[in-house]
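> no letters, just coordinates:
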């Protein structure tokens, strides 16, 4: 269910006799709506919109609940826009645009109007505060940093109380400190007050005092690659291409070499094994060309020719494993 605050039907329905409202009658409240982008004019306009009496609020709320009357919903929303402005001012310290905070608060106000039950004998202003704050809180948590700093209920409580409590510690003459970090006593006091673990206080303090760091920074203006965490966090051994190359090398070194050697005659195989695959205990290789020539009673050049021919035959077999 959504409320179209710009609905032209509200132009006439918001007009109330001065005798009923106890204030100057506004024939066309939308004449107060400022041009887009002018936040100061918007705040001035919503502060001039008429407030509802208890009787009017009950009447509109019952009409919305029983008849799903959107005009009544619009009147309830319009009369409480100033409440959203007031609440949103308390969250300006998070560095987010005031207009965006008001916008999110207005969404919470509309949700409150939708769920408001006039039979509970509670004023809408008291009921809507929770919904307005909830929407603003969610917006701040999603947009304050690139990485969300609070996900659990305890972390949310810490996020919205840590800064104000730290300021209270600094203002207290008995525990005043010039350091930005919390002392052990302040951590214990904060954990006890908020009913959370002291480790959670320390973790949230570290999250809020830190900043966002790009994993892979863009190159600098002079063309040099910027250094970022991606340079030392990345594990090159688990990169897909590196894994495929590693498997290929292992396959060639085991199955491939074995299959290639099977294609050679005994003499050519022994020459290759002695020349390239054999390693002695002292780290030296196998037999030399002259050693093999003396054993087979041929020239060293003949041993080299047999070795070259064997290598060519082995390459053809290994090509199937590449």
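Yep, it's here. These figures come from a predicted structure and were not determined experimentally.
> please count neighbours and contacts with C-alpha atoms only from this point.
Noted.
> and the helix or strand containing residue 308, what does it pack onto?
Assigned by DSSP states H and E, residue 308 falls within helix 300-319. Under the contact criterion of 3 or more CA pairs under 8 Å, 6 or more residues apart in numbering; DSSP states H and E, the helices and strands touching helix 300-319 comprise helix 257-262, helix 266-272, helix 289-296.
> which residues touch the residue nearest to residue 304 when sequence neighbours are not counted?
Excluding its sequence neighbours, the residue lying closest to residue 304 (CA to CA, 6 or more residues apart in numbering) is residue 289, at 7.0 Å. With contacts defined as CA atoms under 8 Å, 6 or more residues apart in numbering, residue 289 is in contact with 300, 303, 304.
> now tabulate those in JSON lines and tack on distance to residue 82 and neighbour count.
Output for the contacts of residue 289, formatted as JSON lines (distance: CA to CA, whole Å; neighbours: other CA atoms under 10 Å):
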{"residue": "300", "distance to residue 82": "101", "neighbour count": "17"}
{"residue": "303", "distance to residue 82": "98", "neighbour count": "21"}
{"residue": "304", "distance to residue 82": "96", "neighbour count": "16"}
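> in a markdown table, list those along with distance to residue 114.
Written out in a markdown table, the entries for those read as follows (distance: CA to CA, whole Å):
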| residue | distance to residue 114 |
| --- | --- |
| 300 | 98 |
| 303 | 94 |
| 304 | 92 |
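> among those, which one sits closest to residue 27?
Within those, distances to residue 27 taken as CA to CA reach their minimum at residue 304, with 108.0 Å.
> follow-up on the earlier one: just give me how far the helix holding residue 308 sits from the chain centre.
59 Å (CA atoms, centre = their mean, to the nearest Å).
> this is the other structure I want to compare:
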């Protein structure tokens, strides 16, 4: 009697929390989950190895059902198209259906959880498109939005009023914004600064649509209730860093941008001489400061022999004044140094 063929292993696509490392393939699991039955609340079938293998979920061994191979750029468009096709095909839920599914989710029903997630995949795509061009590919933005959607589904309580789409939008946006803040830049901006970046982008898009041009920093400042200098600083900080592998020159020239960057760890006689000159100049300028201001700078910036920096409050106790007074004297002394330095730099030009 021939052995009975083994049944394909069943993988629960949405029940697995994805690794933060393999973000590019999270959409694969969501994209390839099969269509549920016509009944609106029927549990969706689990994903089989046979169905998953063709687009990136490859079985590895009995202990680890599948792994996520890295995606190359050529694979991304096709995977995104599959995701979009399946997301649009999922029927939306009514308020009554959301209430029933939410109750089942509270009891630990994974099928209900997956059903509610799939029904809101198109919402993730809609929100993700709003953040295109800020540092992450659309597929990665959708992946991050899916993580936010999962959190929203788990925390959704219809008894508090409103639909899941309204509640989950906040979680989706938060997840995408966190990812943009943490992943898209070599120099990371704090979340509150990224919030300003998004506000600036929205106002800029409105100006371009209405006036056919980008707004100035002053116009942005007036719209957002801040200063033009603050707008300029945020816009400059949000400039994406260039790749060191970026080619420069002509096609026949194989030079890269990194070839022009000096090794800052290497020391040269010129650098040593420059450092010595700077120390001597600083020492001379410090000699023109009043004794109290000189002592404050030495203690604040570790210019004493011990190189130990002292806080404003500690210095204030030593001089018998408040912390704020020490801060004022420190700023006054620094301004004097800046003035002296500017006068020195102007001497060669005057000559």
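Perfect, thanks for sending it. Not measured: the values here are computed from a predicted model.
> related to what we said a few turns ago, just send the helices and strands packed on helix 300-319 of the first structure back as a markdown table, with distance to residue 206 of the first structure too.
What follows is these, written out as a markdown table (distance: least, CA to CA, whole Å):
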| stretch | distance to residue 206 of the first structure |
| --- | --- |
| helix 257-262 | 55 |
| helix 266-272 | 63 |
| helix 289-296 | 68 |
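> return the residue of the second structure aligned against the residue nearest to residue 304 of the first structure.
Mapped onto the second structure by TM-score structural alignment, residue 289 of the first structure lines up with nothing.
> repeat that for residue 212 of the first structure.
In the second structure, residue 212 of the first structure lines up with residue 241, judged by TM-score structural alignment.
> mind checking the SS state of the closest residue to that match other than its chain neighbours?
Nearest in space to residue 241 of the second structure, with sequence neighbours left out and distances taken as CA to CA, 6+ apart, is residue 186 at 6.8 Å. In the three-state summary, residue 186 of the second structure is assigned as coil, counting by DSSP: H, G, I helix; E, B strand; the rest coil.
> map residue 186 of the second structure onto the first structure.
Using TM-score structural alignment, residue 186 of the second structure lines up with residue 146 in the first structure.
> quick one: that match from residue 214 of the first structure, how far?
Using CA to CA, to the nearest Å, one gets 10 Å for the distance from residue 146 of the first structure to residue 214 of the first structure.
> next one: residue 85 of the first structure
34 Å.
> again with residue 151 of the first structure
Going from residue 151 of the first structure to residue 214 of the first structure by CA to CA gives 21 Å.
> same thing with residue 173 of the first structure?
Counting by CA to CA, the gap between residue 173 of the first structure and residue 214 of the first structure amounts to 40 Å.
> with neighbour numbers in mind, choose between these two.
Here residue 173 of the first structure and residue 214 are set side by side on neighbour count (other CA atoms under 10 Å), and the busier one is residue 214, at 12 against 9.
> picking that back up, and the match of residue 186 of the second structure, how many residues sit next to it?
12.
> my guess is residue 272 of the first structure meets residue 309, correct?
No - under the contact definition of CA atoms under 8 Å, residue 272 of the first structure does not touch residue 309, with a separation of 10.4 Å.
> the more surrounded of those two?
Neighbours per residue (other CA under 10 Å) separate residue 272 of the first structure from residue 309, with residue 272 holding more: 19 against 12.
> next, count neighbours for residue 120 of the second structure.
Applying other CA under 10 Å, we find 22 other residues in the vicinity of residue 120 of the second structure.
> same thing with the one 10 residues further on?
By other CA under 10 Å, 14 other residues sit near residue 130 of the second structure.
> corresponding residue for it in the first structure?
Taking TM-score structural alignment, residue 130 of the second structure has residue 90 as its aligned residue in the first structure.
> helix, strand or coil for that match?
At residue 90 of the first structure the chain is in helix, as set by three-state DSSP.
> quick one: what's aligned to residue 72 of the first structure in the second structure?
Per TM-score structural alignment, the equivalent position to residue 72 of the first structure in the second structure is residue 112.
> element containing that match?
Assigned by DSSP H and E, residue 112 of the second structure belongs to helix 110-118.
> mind giving me the packing neighbours of that helix?
Short answer (3+ CA pairs under 8 Å, 6+ apart): helix 110-118 of the second structure packs on helix 95-106, helix 138-155.
> rewinding a little: and the residue nearest to residue 241 of the second structure, how far is that from residue 198 of the second structure?
Residue 186 of the second structure sits at a distance of 18 Å from residue 198 of the second structure (criterion: CA to CA).
> please name the nearest non-neighbouring residue to residue 145 of the first structure.
Among residues not flanking residue 145 of the first structure along the chain, residue 212 sits closest, at 6.9 Å (CA to CA, 6+ apart).
> show me the contacts for that neighbour.
Counting by CA under 8 Å, 6+ apart, the residues that residue 212 of the first structure touches are 145, 146, 147.
> what's the neighbour count on the first one?
The reference is to residue 145 of the first structure. Residues within reach of residue 145 of the first structure, counting by other CA under 10 Å, total 12.
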